[in-house]
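K.L.:
Here is my input, please return the structure:
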Amino acid sequence: MTAPQVIDETPKARLREQRGWYWYDWANSAFYTTIISVFLGPYLIPVAKAAACGKDFPGMPVDACVADFDRLATDRLGFVDVLGADIRPAAFFGLIMTVAVLLQIVVLPVVGALADHTGRKKELLGGFAYVGAIATMCLYFVAGDRYLLGGVLFIVANLSYGASVVVYDSFLPQISTPNERDRVSSRGWAIGYLGGGLLLALNLVLYLGRDSLGVSEGMAVRISMMSAGLWWAIFTIIPLLALRNRPVPAHETTALRSVGGSFRQLGRTVAELRRYPRTLLFLVAYLVYNDGVQTVIGNSAAYASEALKLSKNVQISTILMVQFVAFGGALLLGALARRHGTKRTILASLVVWTVIVVVAVFLQEGAAAQFYAMGFAIAIVLGGTQALSRSLFSQVIPKGKEAEYFSLLQISDKGSAFIGSLTVTLALQFSNSYRIAIVSLVVFFVIGFGLLVAVNIPRAIRDAGNEVPERI
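P.N.:
As a prediction, this is how the structure comes out:
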C-alpha cells in the first residue's frame, strides 16, 4: 500500500509556489492583449474578404477588391462559406468568437471536474497551455485566403486559454491562506497586465515601424500573433516547475473512467450548489457587474472612434496605457482590500465604474486628453475589480472542488457577455448614439452593487467550510 503523499505547506513552500503561479498570468495575458484585443479581428476580416474576392470577383486584383469590398458586395455576392452557410466577411470574426464562447460554456465545467477528480492539475494546466500556445503560433500561417484556418486555430486557442485559466485559478486556494488570498490574486492579475502590455508594446513597435524594417503589414501582424504563442509557451515553463499537485481521494484510474467520473462529480456539484445560496448569490452578482466591465472594455474603441472621432493612434496608445496603469491599479486595490476589506473595496470599485460610464456621456468630440483620463480611471479599477472578485470567490467555495467552481465563474464571465452586448445594440438601435449606449451600462453596476451588498460573505465562507479571514 502506497503511503499518502505529504505536501510541504510551510510559508516558504507556499511563497515559492505563489511566485511561480504569478508567471502564468504573465504568460497567457499575451494571448488576450495581442490576439483578441488588437490584431486578430482587424487582420482576419480582410483575409475573409480576400477569399470572397477570389470566389465572386475573380477577374479583379485581390488588393483592389479588398480595398473596395464594401461597395462591391451585394445581397448575392461578397460572402464566404462556413460549413455550408454564407457569411459576410465582416461577421466572420464575431461568428468564431461566438462559437468559442459556446464551446467554453460546454467544455469548461468538464475541465474543472476533471481537474478536481484526478488531482492532475499541473499536467492539465500544461496540456491546455501548450495546445493553446501552439495554435496561436500557427496563426502565422493564416495568409492569403485562409480564413477558415484562422477561425479554427483561434477557436482551439481560445478554448485552451479558457480551460487553462480554470485550472490555474483553482490553484489559488491551495497555495495561499485565507488572509493571503487578496494579495496573491492581486499580484497575479497585476503581473498579467504587465506581461501582456510589454509584449503588446514590442509588437506595436514592429507594426508601426514596419516600413523602416522592410516588413509588410500582413507579415508584421503574423509575426506579432506568432510571438504571443511563443511568449505563452516559454513563460508557462515557470509555473509548471513551481506548482505541485495535491492528493485527492481514490478515483477511477483509466482516462475514460476518469472522464465519466468527472461528469458524475460535476452533476453532484451543480446539484449541491443549492446548499450554498450565498455563494450562488455572489456568482450572480459577479455575472451582472462583470458583464458591465467586459462590455465597457469591449466597446471603448468603438466609442472612441464613433462618438469622440479619435484616431487609431489614440486608441492604441490608450490600450497600452491601460495595460501598464492596471498593473499598479490591481496592486493598489489589493492593498486597500487588506486594509478595508475585500467586499468594501469591490463595492467602492463599482461606484467608480458607475461614475466612469456617466462621465463618458459628457466627453467632448476630439478631446484625446479626456479619453486618456477616462482610460486611466478604468485602468485603476479594472484589474482590482476582477482580481478581488477571484479572491473573494475562492473564499466561498468548498475545498476539493476549486476547479469545478472556478469553471462556473469562467462560464458566468464568458456566457453573460451577450447581455451587455445586447444592451448596447438595443441602445444604438433606438438612439443611434454611442453616448447613450455607454451610459445604459450603468444598470449593470447598480444591480451588481445591490446584489453584492446582499451577500453575507462571512456566512458564505463558513457555509463552505472555510476559515473567515481577518478582513473580508
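
K.L.:
only C-alpha atoms for contact and neighbour calcs from this point on.
P.N.:
Will do.

K.L.:
if you skip the residues just before and after it, what's nearest to Leu428?
P.N.:
Ala437 (5.9 Å; Cα to Cα, 6 or more residues apart in numbering).

K.L.:
Contact partners for the spatially closest residue to Lys121 that is not a sequence neighbour?
P.N.:
Among residues not flanking Lys121 along the chain, Ala115 sits closest, at 5.3 Å (Cα to Cα, 6+ apart). If you count contacts by Cα atoms under 8 Å, 6 or more residues apart in numbering, Ala115 has them with Lys121, Leu124, Val167, Ala403, Glu404.

K.L.:
how about this one, so we can line them up?
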Amino acid sequence: MSAENTDPAGTAAGSGPPGGDAPTAAERRREQHGWYFYDFACSVYSASVLTVFIGPYLTSVAKAAADAEGFVHPLGIPVRAGSFFAYAVSASVILAVLLMPLVGAVADRTGRKKPLLAAAAYTGAGATTAMFFLGGERYLLGGLLLIVANASMAVSMVLYNAYLPQIAEPDERDAVSSRGWAFGYTAGSVMLVVNLVLYQGHESFGLSEGMAVRICLASAGLWWGAFALVPLRRLRDRHVVRAPGGGPAGSGWKQLVATLKDMRKHPLTLSFLLAYLVYNDGVQTVISQASVYGSEELGLEQSTLIAAVLLVQVLAVAGALGMGRLARVYGAKRTILGSLAAWTVTLAAGYFLPAGAPVWFFVLAAMIGLVLGGSQALSRSLFSHLVPKGKEAEYFSAYEISDRGVSWVGPLVFGLTYQLTGSYRDAIISLVVFFALGFVLLARVPVRAAVAAAGNPVPDRI
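P.N.:
Next comes the predicted model:
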C-alpha cells in the first residue's frame, strides 16, 4: 500500500510544495485555477463525443461493414452491428478497471501525478482526434479509438480528482469541486453549440453529414489536448517518503483488492463509497436512458433530444455553483441528501410526462441539469475528506471505478423492467429505488466521525 505522502521535512503532501514551505493563498489559488481547466478540457469529450455523436456514427460505420445478416466479425467473432458500440464501451470499462487502481497506486508511491495525468490526457485526446479517420467501413478502428479514449478519460480523472485534497483546504473543497464541475459543463455547452451548428448546417458549409460528424469528433480531441496544457503548467507534484518495503504496484485487480482491504481500516469511508455507488448508479442510468425514454416513449425528435442535452449542460453549471453555496450553509452531506430527494421528484415527474410534448421534456431536462452537477461535485469533495493522506490517487481510483466501472446495475434494472412490463414509464420510475436506498445509506454515515477517522481535520460545515 502507499506510504504516507510527506516531504523530507515531514510536511503533509497536501499542505506544501516540495521544499516543505506551506503554499501561500495566491499559490493555492493558482493551482486551483489550473485544476479547474482540466474539467474544462476533457468534459467536451463526454458532452459531444459520448453523449451525442460517436454512438450513432460508429453504429452506422459498423452497419456499412456488416455482412448480409447484419453482423460484423471483429477477431472472427460474429457481432450484430447495432451492438458493436455497446460492446466497445463495455471493453473500455474493463480496461479502465484494470488500469485505474494500478495508476493510482503508482501516483501515490512516486508522487508524480502530473506526468501520469499528461500521458492519460494526451492518449485520450489523440485517440479522440484520430476519430476524424472513421470513414467508410473502419468500424474496428472506431472501436479501438473509443476503447482507448474512454479508458484514458477514466484514468485521467483518477489523477485529476486526487489533486483536490492537495490544492484545497478542507473548508474550501466543496466550492473548489463545484467550480471544477461548472468549468466542465461550461466547456461542454460551448463545444456542443459549435458542433450542433456545424452538424445541422453541414450542407451550407459544403460538408457531407459524415464529414461534419468526423470534424465534431476530432474537434473535441483538439480541445481536450489544448486546454490540458493549463493544468499541466500550474499543478505541482509533491515529494513522497516511501515506507520500508514499499515495492512496485501490482496488477490492476490485485491493487484494487489491496485498496479495498486497506479501506476496511476505514469502514466509514467505505460506507460512504457504498452509498455513492448506489445513488450514482441511478444518476448515470438517468443520463444514459433519458434520450431513449424521450424518443421511444414520448415520441420526440432527435433535434429535441439534442437541445435537451444542451439545456442540461447549461443548467448544470448553475446547479453546481448553487449547490456549492448551499453546502457552505448546510454542509455537503445535507445538500447531497436534498439533491437525492430532488432526483426522486424529477423521476416521478418524468413518469407523468405527456407524449409528444417537448416543452415538458425540456422542463424535465432543466430539473436534471439543476441537480446533476451539484450532486456530483459535492460527492467528490465530501469523499476527499474521507481519504487518508498519501493515498489520494489510490482511493480515488476506487471512487472512479464506482463512478464509471460499476454503473451497470441501473441500466440492467431499467432494461429488465421494460422487458417485463413493456413500458418505459415503469422503467424510468423503477430507478427511484437507487435514490431512495442511496439516501438511506448516506444518511446513516456519520461524516464528521468519518473525517476524523481518516486522520483529516474536520471542517466547520460538512
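
K.L.:
circling back: what's the counterpart of the residue nearest to Leu428 of the first structure in the second structure?
P.N.:
Superposed on the second structure with TM-score structural alignment, Ala437 of the first structure falls opposite Ala427.

K.L.:
three-state assignment of its match?
P.N.:
Secondary structure, DSSP: H, G, I helix; E, B strand; the rest coil: Ala427 of the second structure is helix.

K.L.:
show me what contacts it?
P.N.:
Counted by Cα under 8 Å, 6+ apart, Ala427 of the second structure has contacts Val413, Phe414, Gly415, Leu416, Thr417, Tyr418.

K.L.:
Highest neighbour count among those residues?
P.N.:
The most neighbours of any of the contacts of Ala427 of the second structure, using other Cα atoms under 10 Å, belong to Phe414, which has 22 neighbours.

K.L.:
Look up how far Ser92 of the second structure lies from it.
P.N.:
22 Å (Cα to Cα, to the nearest Å).

K.L.:
can you count the residues close to Arg444 of the second structure?
P.N.:
Using other Cα under 10 Å, Arg444 of the second structure has 13 other residues around it.

K.L.:
What does it correspond to in the first structure?
P.N.:
Alignment note (TM-score structural alignment): Arg444 of the second structure maps to Ala454 of the first structure.

K.L.:
Tell me where the stretch 1-150 of the first structure has strands.
P.N.:
Using DSSP state E, counting those that start in this stretch, the strands of the stretch 1-150 of the first structure run over residues 80-82, 85-87.

K.L.:
Out of those strands, which one sits most buried?
P.N.:
strand 80-82 (a mean of 18; mean count of other Cα atoms under 10 Å).

K.L.:
same for that one, what does it pack against?
P.N.:
Applying 3 or more Cα pairs under 8 Å, 6 or more residues apart in numbering; DSSP states H and E, one finds that strand 80-82 of the first structure contacts helix 40-56, strand 85-87.

K.L.:
Tell me the residues of the second structure aligned with that strand.
P.N.:
Strand 80-82 of the first structure corresponds to residues 72-74 in the second structure, going by TM-score structural alignment.

K.L.:
ok, residues contacting that stretch?
P.N.:
Here stretch 72-74 of the second structure has contacts from Ala62, Lys63, Ala65, Ala66, Pro78, Val79, Arg80, Ala81, Leu140, using Cα under 8 Å, 6+ apart.

K.L.:
again, only using 6 Å
P.N.:
Residues outside stretch 72-74 of the second structure that contact it (Cα atoms under 6 Å, 6 or more residues apart in numbering) are Ala66, Pro78, Val79, Ala81.

K.L.:
thinking again about what came up before, just the buried subset of the contacts of Ala115 of the first structure, written out for PyMOL, thanks.
P.N.:
To isolate the buried ones among the contacts of Ala115 of the first structure in PyMOL, judged by 16 or more other Cα atoms under 10 Å, type:
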select buried, resi 121+124+167+403+404
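
K.L.:
how many neighbours does the aligned partner of Gln370 of the first structure in the second structure have?
P.N.:
Gln370 of the first structure maps onto Trp360 in the second structure, with residues paired by TM-score structural alignment. Neighbour count of Trp360 of the second structure, defined by other Cα under 10 Å: 16.

K.L.:
Please apply the same query to Ala135 of the first structure.
P.N.:
Neighbour number of Ala135 of the first structure under other Cα under 10 Å is 22.

K.L.:
Also Phe79 of the first structure?
P.N.:
Around Phe79 of the first structure there are 24 residues (other Cα under 10 Å).

K.L.:
Arg88 is in contact with that one, correct?
P.N.:
Yes. The pair formed by Phe79 of the first structure and Arg88 meets the contact definition of Cα atoms under 6 Å, at 4.8 Å.

K.L.:
which residue ranges form the strands in the stretch 101-250 of the second structure?
P.N.:
In chain order, the stretch 101-250 of the second structure shows no strands, with DSSP E, counting those that start in this stretch as the criterion.
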